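K.L.:
Here is my input; please provide its structure:
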Amino acid sequence: MKRILIGVAIIVGVILLFKFCDFKKDESNIEYNSDLIQQQILNVGKLVVTEGHFSEVLTYKDQDKYLMDLISFEKKALIVVNADVTVSYDLRQVKYDIDEKNKVITITNIPEEEIKISPDIKFYDVNQSRFNQFTGDDYNKVNKTVKANLAKKIEKSTLKSNAKNRLVSELSKILILTNSMGWTLKFEGNVIEKEGDLNKNIKG
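P.N.:
Now for the predicted structure:
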């Protein structure tokens, strides 16, 4: 009887040892997978930039009038604008939460796009009066008008959509990794199963 009890105790001990080893193995795998995902997010964390070039020609006119508009002094110029525009996402600002227990990674924040306009403005055929000359205020007005016009052109162009496509392409690397490890990726409360889901949930 004593031998039987010892034998049962040994068997139970072996079973518990195997279960403990399996538990430690699962725990180790989860930690390893979590580290892999965090590393992938760090790898993605770079500036995604799309560049464009815009040109426009406009005429600037201004008049100073005196003596009940009987006398006027006009200044005008032909303005040629060549502008380089960049639309970028700083993916170092991506925020996320990792739920190791349920194997879920949730992207909690994706930064807004950053638009940078760098215009090269040149004046031609400048015509001005001694009593109405070009000043710093005129150049500021021109610069403001140029940037407003370029902003409208950017909205009508494919520049922002191209930048968004590049953003989705970068974030898809996280999706591929999580899917390959049996994890779930979420954003805006939705499960992301394919690249198209990212595209639909990202604003812009």
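
K.L.:
CA atoms for contacts and neighbours, from now on please.
P.N.:
Fine.

K.L.:
how about residue 115, secondary structure?
P.N.:
strand (DSSP: H, G, I helix; E, B strand; the rest coil).

K.L.:
To compare with the earlier structure, here is another sequence to fold:
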Amino acid sequence: MGPTEKTKTSVFTEIRKWFILALIALVLFFGYKYFTKKDETSTVEYDTALIEQQIKNVGKLVVTEGHFAEVLTYKDNKKYLGNLIAFEKKALVIVNADVTVGFDLSLVKYDIDSINKVVNIISIPKEEIKISTDLKYYDTESSRMNEFTGEDYNKIAKIAKVNIAKKIANSPLKKNAKNRLISELSKLLIVTKTMGWKLQYNGEEMDKETDLGLKIKG
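P.N.:
Just a heads-up that it's a prediction; the model follows:
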């Protein structure tokens, strides 16, 4: 084999070597990208599933209970002959009421952006107020011309509920219920921050519990 042929063989061998090295590099590069991408996808899927599970754990009925009592005096007059004759009926009523203020967190609407790692709370359900009253009648007075009827008892029950509702509005019961709501949602805030995600409420980032409090109470 002459010098020229040896040179050609050497060049060919060198080119083939570099070609093989380049091919190996490409295989390693795309293999790395494939497995790295797979790991990243798996991590995102795992984080998303974990956050969804935490939302389910938070999604329960948060209830604050209270008890109210009042004394109600009911009177009714039935008049005849142009108000010349009147027949009165009256009753002293002791009203005891058990009240619950609750938030059903399973009804919270939210959106999970797994690409940008953001959980956005869209809406929180309004509180549900339930009033259970127990009425006891004392010193009931009536006459055959103006007797107590079912309509009277229904009217008394409605008056009692209206009065209790006013007491609830002036009590800290609703505020306490919202504090419990904020406490439950703060668990989700802790999880998202720990995992490097963000928690938003209607697009506004919630960085700490007080942010949630201002948003919900406001």
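
K.L.:
got the contact list for the most centrally placed residue in structure 1?
P.N.:
In structure 1, the C-alpha nearest the mean C-alpha coordinate belongs to residue 89, at 2.7 Å (CA atoms, centre = their mean). Going by CA atoms under 8 Å, 6 or more residues apart in numbering, residue 89 of structure 1 touches 47, 48, 49, 111, 112, 113, 114, 167.

K.L.:
try 10 Å this time
P.N.:
Contacts for residue 89 of structure 1 were tallied using CA atoms under 10 Å, 6 or more residues apart in numbering; they are 45-50, 110-115, 163-164, 166-167.

K.L.:
longest helix in structure 2, by residue count?
P.N.:
helix 3-58 (DSSP state H).

K.L.:
Comparing whichever helix or strand comes after that one with structure 1, how large is the average distance?
P.N.:
With elements assigned by DSSP states H and E, the helix or strand that comes after helix 3-58 of structure 2 is strand 61-80. Strand 61-80 of structure 2, aligned to structure 1 and superposed, deviates on average by 0.5 Å (mean CA distance after the TM-score superposition for structure 1).

K.L.:
Could you check how far the alignment partner in structure 2 of the residue nearest to the centre of structure 1 is from residue 111 of structure 2?
P.N.:
Aligned by TM-score structural alignment, residue 89 of structure 1 pairs with residue 103 of structure 2. From residue 103 of structure 2 across to residue 111 of structure 2, the span is 19 Å (CA to CA, to the nearest Å).

K.L.:
and if you look at residue 133 of structure 2?
P.N.:
As judged by CA to CA, residue 133 of structure 2 and residue 111 of structure 2 stand 40 Å apart.

K.L.:
higher neighbour count, the two?
P.N.:
With neighbours defined as other CA atoms under 10 Å, residue 133 of structure 2 and residue 111 compare such that residue 133 has more, 18 against 12.

K.L.:
and the more buried one, what pairs with it in structure 1?
P.N.:
Per TM-score structural alignment, residue 133 of structure 2 is aligned with residue 119.

K.L.:
Now for that match: which residues touch it?
P.N.:
53, 54, 55, 81, 82, 83, 84, 85, 143, 146, 147, 150.

K.L.:
same thing but 6 Å
P.N.:
Contact analysis of residue 119 of structure 1 by CA atoms under 6 Å, 6 or more residues apart in numbering lists 82, 83.

K.L.:
can you check the one 4 residues further on too?
P.N.:
The neighbourhood of residue 123 of structure 1, defined by CA under 6 Å, 6+ apart, consists of 78, 79.

K.L.:
Look at it and give its secondary structure.
P.N.:
Put simply, residue 123 of structure 1 is strand when judged by three-state DSSP.

K.L.:
roughly how far apart are it and residue 133 of structure 1?
P.N.:
14 Å.

K.L.:
go on, residue 100 of structure 1?
P.N.:
When CA to CA is the yardstick, residue 100 of structure 1 and residue 133 of structure 1 sit 69 Å from each other.

K.L.:
Residue 170 of structure 1 -> structure 2?
P.N.:
Match for residue 170 of structure 1 (TM-score structural alignment): residue 184.
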